[in-house]
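Engineer: what would the 3D arrangement of this be:
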Amino acid sequence: MGDKANAHTGAAGRATAADHPASVRNVGLVGHSGSGKTTLVEALALTAGAVNRAGRVEDGGTVSDYDEIEHRQHRSVQLSLVPVDWDGVKINLLDTPGYADFVGELRAGLRAADAALFVISASDGVDGSTRMVWDECAAVGMPRALVITHLDGSRADFDEMTRVCADAFGGDDPDAVLPLYLPLHGAHGSDGHTPVTGLTGLLTQKLFDYSSGERKESEPGPDQQPLIDEARNRLIEGIIAESEDETLMDRYLGGEEIELGTLIKDLERAVARGTFFPVLAAAPATDGGRQGLGTVELLELVKGGFPTPLEREALAVTTPDGKPRELALCDPDGPLVAEVVKTSSDPYVGRVSLVRVFSGTLHPDDTVHVSGHGLADRGHEDHDVDERIGALSAPFGKQQRSLSHCIAGDLASVAKLNRAETGDTLSAKDDPLLMQPWEMPDPLLPLAIQAHSKADEDKLSQGLARLVAEDPTMRLEQNQDTHQVVLWCLGEAHADVALERLRSRYGVQVDVVPYKVSLRETFAGRSAGRGRHVKQSGGHGQYAICEIEVEPLPGGSGVEFVDKVVGGAVPRQFIPSVEKGVRAQAARGVALGHPIVDIRITLLDGKAHSVDSSDAAFQTAGALALREAAAGTTIHLLEPVAEVSVLVGDDYVGAVMSDLSGRRGRVLGTEQTSGGRTLVRAEVPEIEIGRYAVDLRSLSHGTARFSRSYARHEPMPPQLAAKVRQQAQEAS
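Structural biologist: Predicted structure coming up:
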């Protein structure tokens, strides 16, 4: 591994349909925003010969020509696939967004990948969100490697960053995170900085010089050997510690020189098992050179050390009615099981689905069964339909290169799947199957919107439906209490992208309006009311009189109706009419238009007319009686209270608890969890946590997560209630 300078040129690096799962590698690139993932993907494509020296594909675009929003915001906002060929192996490079708001795209990329390449900036180090993703990969045993970028920065220090990575990711065994190569530095520049011009292979003990734009191999000098020996010995010990050959360590400690081939094979097996995490260095060429520093070494690691799809543990598969189904692991001849990991819209071909095939083989024009994913609560309907797919292709920038098929273990873009959404399963129409979906992050930032104009209003519903079909991390809510259309997002950047896509992709201009929580009203004390609805207009009149008493009930009681009429003052057939009238008025509210809850309404007396009384008349009288009763007492405003659970690093527990208290929250308790984190449980008024998704990220430097659920409604403090009433009066 790492001593081969591959001479791919031109079409040699263009990935086509794979013929066997053993010749496929699926790699997810992970790292914080700005760590250099997309630039590294372009450099790997250049070295593999998938693009020309200027980094251009055949149509003149680049591999990063994915989305116009990404170009404007100068950051990745969606999962992108770049397939390349390296020495007979098809490598699917899955470039994931690094910004926390797009963690849904990140998780989709990890679902499609069989190994993860963590990209760490030597200038910025390891942030909290990267640690969290590492833990997620560790939980499922995903193989990982690290590549350190931005080595030309003024603060860049490869050795120090390797130590930081070992501390952050090594856990109890920091020797599981060790470099395979050491940087070679050139002459001092005028600014005192020594640029990285090549790499030293610790196993091969070879120097690889990239200074000319082409990778050149040479032998180390006498002055370099001591440094190589020290790092090489530690690396060999780390590899042998993971070896399945228990005699290897004794032989090594006894002075035996272990064969290079044995070390490389043990290294590759340890990486594929997810027990050893090599560290590499990379610096994309900036002068149009053929190869960026470290790109050959990375491609060789992916080819030799990362697992094939055949080595991935099988995912749970059931029939649509939930019966488990056993499948052979990654069999191209087995039953078709594929999953939509990304959905996007193309202005020319319509909806395009990025699909990972786990079993069987997918062909153009196949009729497949689409099974739903159970995200109806987010505006994504369940699916159980047959669809005929269109063409298969391999995405590359703005190009789509046609594929004749897509076997188990490979990925492809599928056109014309008009019903399938991200997370759906594709299977044979006569043998429908369903994969267990991956965990989607819960969107917790509300964005209330309304159409900008009448023309936008006509297009809003369709635009929103298409928007949420592409993004399962977004939830669409039509709030019946506040009459608002609410998009629940993961953060401000996520919300900005949603608004931009509505405008530019679907032609819908919307205005953002203040988000409203669902308030309630209740009676402060006992009160009575009389409803009189008597009208005579010559002909059939209207006559209904009822007298009620209203009393408050404990929270959560709802609205009770009690009939205590005696003597037939209100005929029995009209008592349900009174109840219907008071309940309808309670739903409309009596003070600010919020529903009334937690009251008992007792019908005491009334009057009727043998001819003019009617169901409608007594409904109206009941509503009038409740309004009169409300005028005779104080109406309290109730606000919703949420149960909030915050998982935060121990260093930020105090700040989080103080912040919750400042939001009128009541901390219920704390609980220690693994990984030096604490679970803080609290009850907080929902009006205080509208932006908590954003504020908590800032407070914890992106390391905390929280969940929320409705608990109950409670009386709003008088000063806040007065402010709400004043705002309502000003708006009316």
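Engineer: alpha carbons only for contacts and neighbour counts from here, please
Structural biologist: Fine.
Engineer: how about the contacts made by the spatially most central residue of the chain?
Structural biologist: Closest to where the C-alpha atoms of the chain average out (C-alpha atoms, centre = their mean) is G104, at 1.7 Å. Counting by C-alpha atoms under 8 Å, 6 or more residues apart in numbering, G104 touches 440-441, 472-473.
Engineer: and those residues, which two are the farthest apart?
Structural biologist: Farthest apart among these by C-alpha to C-alpha are P441 and P472. That separation is 9.0 Å.
Engineer: what about G201, how many neighbours?
Structural biologist: Using other C-alpha atoms under 10 Å, G201 has 22 neighbouring residues.
Engineer: coming back round to it: neighbour count: P441 and P472, which is higher?
Structural biologist: P472 (24 against 18).
Engineer: roughly how far does that one sit from V641?
Structural biologist: 26 Å (C-alpha to C-alpha, to the nearest Å).
Engineer: alongside the first, I'd like the structure of this one:
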Amino acid sequence: MKVYKTSEIRNAALIGGAKSGKTTMAEAMLLEGKVISRKGAIEDKNTVSDYKPIEQEREHSVHSVLLHTFYDNKKINLLDVPGFADYVGETIATLNVTDTALLLVNTQAGVEATTETAWRQTVAANSPVVFVMNQLDHHAANFDDAVNSVKDYFGDKVTIVQYPVNTGENFDTIIDLVLMKQLKYKAGGGEPEISDIPEAEMAKAEELQLKLIENAAEGDEALMEKYFENDTLTIDEMREGLRLGLITRAIFPVMVSSAKQGVGVSRLLDFISKSCPAPDDMPSRKTTDGKEFHCSIDEPPALFIFKTSIEQHLGEVSYFKVYGGEISEGMDMINPRTGNKERITQLFALNGKSRDKIEKVEAGDIVSTIKLKDVQTGDTLLDPKNADAGFEPFTLPNPLYTVAIKAVNSADDEKLGTLLNEMHKTDPSLGIEFSRELKQLLIKSQGEFHVNTVKWYLTKANGLEVEIFVPKVPYRETITKIADASYRHKKQSGGSGQFGEVHMRIQPYVEGYKKPTDFPVRGTEEHDLPWGGKLIFNNCIVGGAIDARFMPAIMKGIMERMTEGPLTGSYARDIIVYVYDG
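Structural biologist: The predicted model follows:
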């Protein structure tokens, strides 16, 4: 494969709700770019994206997959992302490195809950968005209702660039408002037959094109002047306005398609090539020391690892975007998180599980490597001469659904821990924690789908029998009334031995509590406990009954005892202790 320059690269994420047609769109794009000779189908379990057994069994994507196709002498990197909200971590990681989000909308349903979830992630990532109104070949497709729902939810920046002439099973014709032409597709896709817009559609097309031109010109002063002078924009000027508007999220173009039939796919690739931003068009990325790093061949070599997978016969695969310079095989780089040197042994351009070996890549490209020693998702690798600070990592959401898990056979406990740690490495949104309080191994996930995915890998892929169940309730204990207590600590070291004795009063902590009057309080320490609540520790010793040097040890002993209360073994909280004699 040739080395593509930054200006020749486009990076697009395929996002949207489940069953909106993302994987089918990926197949159609690969076919148009002549990367594959025959389009696969989800029901036939032969798509390039869904190559893992769990995806073929369930007939939906579980992991984001890196693909690439070619159009107009450009390399278009695609990341096909799962649609279920439980896999939101994949969406966040993908939007962190792509330069355009293709948000697919099922035109039978319009905006769905998962469409909104995907949109929120584009807002958080400040990603350019192109809405792709898909599945217009379905008998229940309704373009007008679907696009109106998009405008209702996401505002008047949503701008129609194409609309269908006919929808349903015979869908094959599109009006394109940039080209101001009618595009008619043959069955199976390919390049359309281009003709003048029919008279019956001209008034509608002119009205919609006027809105498109106004929105495209609005974000750029030079384009606005040209629009005022000429009452229109040329095709190239419209493309420039769309590109600038996408970068600043001032415009959200609407394209139309049937990925299944290949209708509109070639024009979508053309739009990505000519109107969507190149990597060096995008804003600079911040480093951990607050500096700005622009994606450019002129910057020092730098890459960001946004995904890790473990593949059979390969081991750990690191997916990364090049942000600076040129990365080549044999190059040594520094991981600023660890300070360790890492060698780039091999480089691959991926299409699912298919790998094309390459010798080098330039800034903006997204590829993979293997055999890195000590890296994780979110790491940066830098040129050794410029290895001060890495890129800011992306932030994943807090877990929403926690379950406990254990191996049916206790002999498999170690294997269970190893497999769960591997899953966390490949999916950082999945939290694994052993609760000392509950004495249970916990999976902290984004939802039930997420947990079921974990169970599938453990049981079906690794033959491990596990039980998944509701975690114990993390109870807390406290006292309800004042009590006196004493403790004698004996130390035998040959001879008569030694002992230390402590006399305490214990009282429930409440706001505005009353202090005792039968002994003085010489010093008070207030501690916020890690498990919630407070410990108020009071030194009431007079006359040197207990040497002040022993007070920290006494408090440490009290704190340790509070980690396991007498009733249920739960943490104790909200207690006041007065040490008054010894």
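Engineer: quick one on the thing from earlier: for the residue nearest to the centre of the first structure, helix, strand, or coil?
Structural biologist: Using DSSP: H, G, I helix; E, B strand; the rest coil, the structure places G104 of the first structure in helix.
Engineer: residue in the second structure paired with it?
Structural biologist: Superposed on the second structure with TM-score structural alignment, G104 of the first structure falls opposite G89.
Engineer: in stretch 428-438 of the second structure, what's buried?
Structural biologist: 428-432, 438 (16 or more other C-alpha atoms under 10 Å).
Engineer: again but with stretch 420-435 of the first structure, I slipped
Structural biologist: Residues of stretch 420-435 of the first structure classed as buried: 420-429, 432-435 (neighbour count, 16+ other C-alpha under 10 Å).
Engineer: as TSV, those residues with distance to F561 of the first structure and secondary structure would be great.
Structural biologist: Shown next, in TSV, are these (distance: C-alpha to C-alpha, whole Å; DSSP: H, G, I helix; E, B strand; the rest coil):
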residue	distance to F561 of the first structure	secondary structure
A420	47	coil
E421	46	coil
T422	47	coil
G423	46	coil
D424	47	coil
T425	49	strand
L426	52	strand
S427	53	strand
A428	55	strand
K429	53	coil
P432	50	coil
L433	50	coil
L434	47	strand
M435	48	strand
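Engineer: and the helix or strand containing L263 of the first structure against the second structure, how far off on average?
Structural biologist: L263 of the first structure is part of helix 260-273, with elements assigned from DSSP states H and E. Averaged over the aligned pairs, helix 260-273 of the first structure sits 4.8 Å from the second structure after superposition, using mean C-alpha distance after the TM-score superposition for the first structure.
Engineer: what's the helix or strand following that helix packed up against?
Structural biologist: Note on helix 260-273 of the first structure: by DSSP H and E, the next helix or strand toward the C-terminus is strand 277-281. If you count contacts as 3 or more C-alpha pairs under 8 Å, 6 or more residues apart in numbering; DSSP states H and E, strand 277-281 of the first structure packs onto strand 144-149, strand 177-179, strand 181-185.
Engineer: which residues of the stretch 151-300 of the second structure fall in strands?
Structural biologist: Assigned by DSSP state E, counting those that start in this stretch, the strands in the stretch 151-300 of the second structure fall at 158-160, 162-164, 173-176, 181-186, 189-195, 252-256, 285-286, 292-293.
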